[in-house]
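Chemist: missing the sequence, but the structure's below:
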């Protein structure tokens, strides 16, 4: 959790280029785009004002907006960023022609691999239009050079939308036959996932699958599909009506952008599984525990075929993203999407959901979910104050029920046929990019859709909620409501049309009509308001857990251990350890329920920062003035003594230190008396632990004393170290065995790395000097100070 908090505290606002990439459902890095850095990495990006025209069946639609060249993609968004947009790989463009138009009009006709033509009128000045066309030409040549244009045909052949459009010329009977599971194509899992064999949830007749299929077929034939889908207002309306089961998986990955990842990464999923075959980890162990808890009511997950598919998808994700690994509720999400898509499709969609659409939801700290929970409570307070006040009065926690809704996207809360309708809207309603934490970005409209649904649920059940007196009653009421979503919302109405309206339809109607006033900016503002509070809450929980899970507090109190934790946390924020030493979750050390848990371990560089917080000699402070004001600047000291201390405390010889190591190490020095401190200092410099210091080690020990005394005023301490060295060598030489027949005054020859003085001699030398005796008795221990660490400043920003 420390690493998560560090990311949240140290995030940077997304650049305009990143916002565009995320708006168009594209990854942030060129490699994920499929762009070869040697080719596309050097191509210039550009946007230009344009008017998009699509003439089909005698109807012409024209939308002014911005045309974006983002090699290897071409994208367009209308001026309102809502009416129409598209993202398509350049390799799907087969022909570009300049149309003969009247003077002053610069229009391009793009012919796609499907044969569909779109006309883009460039409305910028002529030089800008010429430059755009020149860049587009170079980008298309690069795609031809990469050979991606040859890949398109094979890729789209496996898309069900192609089969659907191909069957559009047949009669309705043939179209219905193409929809039947019994007449599936040769590779059914590419067209429908586990649902093709184990049936899709719900009754096809009640779900009006044939009607939905017909509507979508007409739209896809007119407005493109899969890699070249044009998202017009009608697309959003059709999504709200519902997606056909056979098309749902493909539309999910098209709307989310995971389709582009799958297109540019052929064979990656299988490669990950092959390279990690037989490998086990904490994540794979957790996955095995949850496999049979994943939608057990669905027949596929009562068979080895379904369990095996789920296992492979979750393991592949954990291997590809080891810092996230596997987290709570991820199994529910993966199990749901596998019903409608193949393993490879599910893998890439899970990647996009966890890393881009809902970052922080599926992580050890669940920081994204916790933040949205806080935002949701605030919106309930604003929009439904009576319900909020009642819940506050009877101490009912909204998060008791709403947290599982957020985590599972309603999949575990309501019948699957309705949950999947909400997920349809989840992928369609957006995206508008507003949040980023490090490199993970939250697309707000995805969460905005959930927020509308949640508020609508509370509003519809308002009267019953006001009768609730405890958390149990709240959960029971919500469970009953979700179970009745298929019932009539107005069973006693005399109007047949009103009686036909289901409670689920009422839910959608209320959410999109009454709560559409909650905009992107609303949630943006709320998240900004509560971000610091959530981070502080996560850090406090992490601190309590870390202290509670220590094997031993040694001689420290819990409060003192908390101060050590604070210093460690600050050091990690300032100097994060390398990624290789940061397995999740974080500072939880020791064993939990007889299971070893991963822990955050710090390296030498971070240790120096940590030590500078608690030891006066481990830092250098100087006053810096700019002529107007003065400030104290702290520099971290680097010395062999600090390095020696790091490895002395690393009793497990792992090259890194845990929170427990630091607590135990500090205990060994902060509670000592005179004799214990002398012995500790001796053992610290006895490198091979043979009970003797060599001459070299005596010199090193003297250098350590000089390092600690370097800020002391006067020559007293320097003289003490000088006398120590003189006495140590005198006593050491006197104790050395003489060679037989040698003169008593003749020096004894000894190698610098041979045993020289033992602990008793070292103790005698120290006690012979008053200054050193005082240092080891109390002064050295007092240089370690456990003090509250000031809160780190949390940057103000509109993103997280």
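Modeler: Arrived safely. This is a predicted model, so every value here is computed, not measured. Residues are numbered from 1 along each chain as shown.
Chemist: Only C-alpha atoms from now on, for both contacts and neighbour counts.
Modeler: Fine.
Chemist: I'd like the distance from the one helix or strand residue 450 maps to to the chain centre, please.
Modeler: According to DSSP states H and E, residue 450 maps onto helix 444-460. Per Cα atoms, centre = their mean, to the nearest Å, the displacement of helix 444-460 from the mean C-alpha position of its chain is 23 Å.
Chemist: Below is structure B, check it against A:
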């Protein structure tokens, strides 16, 4: 009783009727990135434990900093994206373990920009590249900039910094700059949430821009954010194969009731779970994403389904499954629980095997999209189809 009362008081309860024994009671608290979240007392306890675990893990990182020197993780060959030599093999393995257990909030900007390859990418252009790009595009309007302007206010509304004129301006500059850097991609909804979290973590516009660039150009599958979302469609088919392999009963059940995984996978993969999972859980996933690549996205998606497999098997409608998936993801406040299932619950998943699966589905996706275009063209207004009569 005393513990729950202390927790309630600590997080400034905002409710007139409260009972320490009430499971349905919720109150608001701030997470590590200043997002306000409504949690139950049980969820508050979980968050408190997570914060304590973060503190313990921070000590491990700072010990490595003291022993190996500042930014030891930025040495050549440390990232999983680079060629590993025998000289630094042991440190590379240790870095991988450390990253999987979580990067300290204070070190995330430096660790991410180093291991992802963003620092290397930015070093290939003049230092003034981003500033020059922002100056060159100022005042220019394109379909991409118009869509970006519409999405700014929708991106994490009510966040104390993102939902301010300064936050909107910074997010706009990053997104517009990238839309001009890669006009083929331009802008796609979903990128706004990713860029917004990058800004919160990196605390620097230019660094957030380069993180977005390395993510879209080197880490994620090609055409993930293209106009027709080809890459996203391919990833969804690959995931469906993985679900059938690792959770065959569940995959069959979902198929029987007509649940298409794209109902959740589109948002999960385009927003990289930023709209679905609690912020610190997203950060833990991104820690691994920037060091190891996209395999973690499939593992996390599989883990979310695996954790709720028994309850999903009892759901008999598409709506029930969708609600269950969304609620399970939203309340996944313990990243260690999720990551344990993600890494221990499934077989080895190599980059090579994922590449082969993508190639297998790519042709089918392209053919399906082409058929859709043909059907849309066939549905043009009769006026367009009737020959002119002079």
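Modeler: Structure received. Keep in mind it's a predicted model, so treat the numbers as computed, not measured.
Chemist: Span of stretch 319-339 of structure 2 from start to end?
Modeler: Here the two ends of stretch 319-339 of structure 2 are set 27 Å apart, with distance taken as Cα to Cα, to the nearest Å.
Chemist: ok, the residue nearest the centre of structure 2 - contacts?
Modeler: For structure 2, the residue nearest the mean C-alpha position is residue 272 (2.1 Å; Cα atoms, centre = their mean). Under the criterion of Cα atoms under 8 Å, 6 or more residues apart in numbering, the contact list for residue 272 of structure 2 reads 194, 297.
Chemist: and residue 300 of structure 1, what pairs with it in structure 2?
Modeler: Using TM-score structural alignment to pair residues, one finds that residue 300 of structure 1 aligns to residue 161 in structure 2.
Chemist: tell me the secondary structure for the closest residue to that match other than its chain neighbours?
Modeler: Leaving aside its chain neighbours, residue 161 of structure 2 sits nearest to residue 167 (5.6 Å; criterion: Cα to Cα, 6 or more residues apart in numbering). In three-state terms, and counting by DSSP: H, G, I helix; E, B strand; the rest coil, residue 167 of structure 2 is helix.
Chemist: One more: residue 29 of structure 2?
Modeler: If you use three-state DSSP, then residue 29 of structure 2 falls in the strand class.
Chemist: just checking, what packs against the helix holding residue 450 of structure 1?
Modeler: Packed against helix 444-460 of structure 1, as judged by 3 or more Cα pairs under 8 Å, 6 or more residues apart in numbering; DSSP states H and E, are the following elements: helix 416-428, strand 433-437, helix 503-514, helix 520-548.
Chemist: Now distance to residue 253 of structure 1 and mean neighbour count too, for those, in TSV please.
Modeler: As requested, these are exported to TSV (distance: least, Cα to Cα, whole Å; neighbours: other Cα atoms under 10 Å):
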stretch	distance to residue 253 of structure 1	mean neighbour count
helix 416-428	9	21
strand 433-437	18	23
helix 503-514	23	18
helix 520-548	23	18
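Chemist: which stretch among those comes nearest residue 265 of structure 1?
Modeler: Go through these one by one with Cα to Cα and the one that ends up closest to residue 265 of structure 1 is helix 416-428, at 21.6 Å.
Chemist: circling back: redo the helices and strands packed on helix 444-460 of structure 1 as JSON lines? Include distance to residue 700 of structure 1.
Modeler: Output for those, formatted as JSON lines (distance: least, Cα to Cα, whole Å):
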{"stretch": "helix 416-428", "distance to residue 700 of structure 1": "64"}
{"stretch": "strand 433-437", "distance to residue 700 of structure 1": "45"}
{"stretch": "helix 503-514", "distance to residue 700 of structure 1": "72"}
{"stretch": "helix 520-548", "distance to residue 700 of structure 1": "35"}
